[in-house]
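Asker: prediction below, plus the sequence it came from.
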Amino acid sequence: MGLIEPGQITVAFTAYFPPISSIDAKGNFVGFDVDIMRAVAEDLGLKINYVNVKTDGLFPGISAKRYDVGMGALVDTKKREQSVDLVDYLQVGSGFIVSTGNPKKVKTLDDLCGLTVASTTGDIGTMYAHDQTEKCVAQGKPGVTVREFPEGAQAMLQLYSGRADVMIHGYPLSVYLVQQSDGRLEVAGEQFNVAPEGMAIFKGNVALRNALMTGLDHIIANGKYAAILAKYHISEAALPHASYNQPRR
């Protein structure tokens, strides 16, 4: 099956981002990424070796074969496919998190010109912010100031303290973070740039890729997949079947 250790799948989660993946008070990995991987592993008859890593450590760890799979709301992009393969299991967009009242009137990426974005290194939001600053400059507008941090909590502090105007995260995480903000934050505009999210695996590991896709298709067919998404109120993120390397961009 192309695993580091037969019978066991080592999965690196960025377990800092509920409800995607986090560690609860008892030390258990929880979240919809965790639940989906657990259901797939159960279907394949595998035990999971859980590993918690920061976002910027996922891809190097997979390339070095320290992990079989990396998960953490990883949007499938052509750039990422240069170093890993991605087995797509969800389709979600991104969202803007701003202070309540949306003082900078952020609704679209074009509204970021001249603003400061706090982001997590390696996150898709960082990519959007850097891409947008090039567009802003090309239009003769001020660029986007991007402040990157290794953990989402650090980026969130920038927003709370007023040192950043906006954060960009996957839409499910954006909604969750706003719910936890005691009314201090809100989601601005609608989710945008809907794209597949994938389980990252070693480039060219066909055996593992096919196994994961088989497991995904099984849990989609038997209803476990739909039940997990409904539990986290993200049913709109469902894919009809497993796929791989289907980048939006």
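Answerer: In hand now; what should we look at? Residues are numbered from 1 along each chain as shown.
Asker: please count neighbours and contacts with C-alpha atoms only from this point.
Answerer: Will do.
Asker: and for residue 64, the neighbour number?
Answerer: Per other C-alpha atoms under 10 Å, the neighbour tally for residue 64 reads 10.
Asker: repeat for the one 10 residues further on
Answerer: As a burial measure, the neighbour count of residue 74 was computed by other C-alpha under 10 Å and equals 23.
Asker: distance of it relative to residue 97?
Answerer: In this view, residue 74 and residue 97 are 19 Å apart by C-alpha to C-alpha, to the nearest Å.
Asker: most remote residue from the middle of this structure, which is it?
Answerer: residue 140 (31.8 Å; C-alpha atoms, centre = their mean).
Asker: which strand or helix spans residue 168?
Answerer: strand 166-170 (DSSP states H and E).
Asker: and that strand, how far out from the chain middle?
Answerer: Computed by C-alpha atoms, centre = their mean, to the nearest Å, the chain-centroid distance of strand 166-170 equals 11 Å.
Asker: before we move on, what about stretch 39-52?
Answerer: Offset of stretch 39-52 from its chain centre (C-alpha atoms, centre = their mean): 19 Å.
Asker: buried residues in that stretch?
Answerer: Buried residues in stretch 39-52, counted by 16 or more other C-alpha atoms under 10 Å: 39, 40, 41, 43, 44, 46, 50, 52.
Asker: which residue packs closest to the fifth one, ignoring adjacent ones?
Answerer: The shortest distance from residue 44 to any residue that is not its chain neighbour, by C-alpha to C-alpha, 6 or more residues apart in numbering, is 6.2 Å, and that residue is residue 215.
Asker: OK, contacts around the one you found?
Answerer: Counting by C-alpha atoms under 8 Å, 6 or more residues apart in numbering, residue 215 makes contact with 40, 41, 43, 44.
Asker: is it in a helix, a strand, or coil?
Answerer: Assigned with DSSP: H, G, I helix; E, B strand; the rest coil, residue 215 falls in the helix class.
Asker: in a helix, that's where residue 79 is, yeah?
Answerer: Yes - under three-state DSSP, residue 79 sits within a helix.
Asker: got the end-to-end distance for stretch 49-69?
Answerer: Distance between the two ends of stretch 49-69: 10 Å, counting by C-alpha to C-alpha.
Asker: in addition, the following structure is provided for comparison:
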Amino acid sequence: MFKYMKPALAAAAVVLALSGCGNAAASSPAGQASANAPEGLTTSGKLTLCIDPEYAPLEYYANGSGGDIAGFDADAARALAKHWGVEAKFEVTTFDGLMPGLQTRRCDAIFGGLYMSQARLQVADAAPVMKAGPTIVASPANVDKFKTPLDLCGHSVAAQAASSNAARITSLKDECKQAGKDEPRLTEYPKTAETVLAVINGKSDALIETNVAAAYMASQNEGKLAVASKIFPADTTFGVFTRKNNTLTPALAQALKDLQKDGTLAKIATDNKLEASIVDVG
């Protein structure tokens, strides 16, 4: 928040500059940093975030194809920017372009449904924001076939390219071999929407997705998709990623704790049809 008052006309200009569905971040005038803004922002007065708006209910286009970006991550990113008194700016990229976008300074952070995997933490820092885990989505006729991970052996499984979910199916191949079963056949797609179509169209027997997104997928495809519950443990942490050893890293972690303490993140979760308990900032 601003630590000093502006004249009325300047304040009005700031209000008019707010972006996004009435839930945008407060921002400083162009080129002027807020007194609360942390060090390390690529552009003064702006928090720039790499995001792939193809992952409802975390980040997606409100009208389906463009315009305002909605979802838990988008709303939480705006709240984070507002907490610092800067403007939230989204740099849209594909899922597999998120980390390269961060490393090449297209953005200050990734607030976009990325797991805090060991591989990612070797090249970037991250602050925890949500606890989740993978699950399986299949047609209602087939969903009861999947009760344990080994039930995926011999089946075709769709996953988003370069995701931890895809890696989980790859690692399952050895377990299937050891159990004397056929390997799962993994097909990776650039977008989560394509994994849904793969199951609906019969190209894949199932898709693997985080439980955060799986329920939304099923609700949007009632009668065509169903969720197989409790196949994998909810042992995965989503993080907000920053560049390795960046001065922004500790400030971002503290800001998330502040937003959890004051109830902001819990409200954003429930507003996006998620359980408030899913928020976990460590």
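Answerer: All right, it came through fine. This structure is a prediction, so every number in the text was calculated from the model and none was measured.
Asker: could I get the TM-score for this pair?
Answerer: Here the TM-score for the pair of chains, by TM-score structural alignment, normalised by the length of structure 1, is 0.91; 240 aligned residues with a C-alpha RMSD of 1.5 Å.
Asker: Provide the aligned range in structure 2 for the strand holding residue 168 of structure 1.
Answerer: Here strand 166-170 of structure 1 aligns to structure 2 at residues 206-210, judged by TM-score structural alignment.
Asker: residues in contact with that stretch: which ones?
Answerer: Contacts to stretch 206-210 of structure 2, defined as C-alpha under 8 Å, 6+ apart, come from residues 132-139, 155-159, 165-166, 195-196, 199.
Asker: rerun at 6 Å
Answerer: Outside stretch 206-210 of structure 2, the residues that touch it by C-alpha atoms under 6 Å, 6 or more residues apart in numbering are 133, 134, 135, 136, 137, 138, 157, 158, 159, 199.
Asker: what do you get for stretch 50-61 of structure 1?
Answerer: With contact meaning C-alpha under 6 Å, 6+ apart, stretch 50-61 of structure 1 is reached by 11, 12, 13, 14, 15, 67, 70, 122.
Asker: can you redo these as TSV with secondary structure?
Answerer: Output for the contacts of stretch 50-61 of structure 1, formatted as TSV (three-state DSSP):
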residue	secondary structure
11	strand
12	strand
13	strand
14	coil
15	coil
67	coil
70	strand
122	coil
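Asker: quick one: the residue nearest the centre of structure 1 from residue 33 of structure 1, how far?
Answerer: Of all residues in structure 1, the one closest to the mean position by C-alpha atoms, centre = their mean is residue 73, 1.5 Å from it. Taking C-alpha to C-alpha as the measure, residue 73 of structure 1 falls 8 Å from residue 33 of structure 1.
Asker: which residues in structure 2 form strands?
Answerer: 46-51, 54-55, 59-61, 69-70, 87-92, 109-115, 124-132, 134-138, 156-160, 185-189, 206-210, 226-228, 236-243 (DSSP state E).
Asker: can you say which of the ones you listed is nearest to residue 277 of structure 2?
Answerer: Judged by C-alpha to C-alpha, the one of those that comes nearest to residue 277 of structure 2 is strand 124-132, at 8.7 Å.
Asker: next, the angle from that closest one to strand 236-243.
Answerer: Calculated by axes from the mean of the first three to the mean of the last three C-alpha atoms, to 10 degrees, strand 124-132 of structure 2 forms an angle of 160 degrees with strand 236-243.
Asker: any buried residues in strand 124-132 of structure 2, and which?
Answerer: Buried residues in strand 124-132 of structure 2, counting neighbours by 16+ other C-alpha under 10 Å, are found at 124, 125, 126, 127, 128, 129, 130, 131, 132.
Asker: before we move on, what about stretch 3-12 of structure 1?
Answerer: Applying 16+ other C-alpha under 10 Å to stretch 3-12 of structure 1 flags 3, 9, 10, 11, 12 as buried.
Asker: test my guess that the fourth one contacts residue 66.
Answerer: No - in terms of C-alpha atoms under 6 Å, residue 11 of structure 1 does not count as a neighbour of residue 66; the distance is 9.4 Å.
Asker: can you find the partner of residue 232 of structure 2 in structure 1?
Answerer: Counting by TM-score structural alignment, residue 232 of structure 2 corresponds to residue 192 in structure 1.
Asker: show me where structure 2 has helices.
Answerer: 8-17, 72-84, 98-103, 118-121, 164-178, 192-200, 211-220, 248-261, 264-271 (DSSP state H).
Asker: quick one: the fourth one aligns where in structure 1?
Answerer: Okay, so that is helix 118-121 of structure 2. The aligned range for helix 118-121 of structure 2 is 78-81, by TM-score structural alignment.
Asker: what's the mean deviation for the matching stretch versus structure 2?
Answerer: If you overlay the two and look at stretch 78-81 of structure 1, the average distance to its match in structure 2 is 1.0 Å (mean C-alpha distance after the TM-score superposition for structure 1).
Asker: how far away from the center of its chain is that stretch?
Answerer: Distance of stretch 78-81 of structure 1 from the chain centroid (C-alpha atoms, centre = their mean) equals 14 Å.
Asker: for stretch 171-184 of structure 1, same thing?
Answerer: The chain centroid and the centroid of stretch 171-184 of structure 1 are separated by 15 Å under C-alpha atoms, centre = their mean.
Asker: run through who's touching that stretch.
Answerer: 93, 94, 95, 100, 185, 186.
Asker: follow-up on the earlier one: which parts of the strand holding residue 168 of structure 1 are buried?
Answerer: For strand 166-170 of structure 1, a neighbour-count test (16+ other C-alpha under 10 Å) marks 166, 167, 168, 169, 170 as buried.
Asker: how big's the offset between that strand and structure 2?
Answerer: In the superposition with structure 2, the average deviation recorded for strand 166-170 of structure 1 is 0.9 Å (mean C-alpha distance after the TM-score superposition for structure 1).
Asker: give me the angle between that strand and helix 171-179.
Answerer: Inter-element angle recorded for strand 166-170 of structure 1 and helix 171-179: 130 degrees (by the same axes, to 10 degrees).
Asker: quick check, nearest of the buried residues of stretch 3-12 of structure 1 to residue 239 of structure 1?
Answerer: Nearest to residue 239 of structure 1, judged by C-alpha to C-alpha, of these is residue 11 at 21.4 Å.
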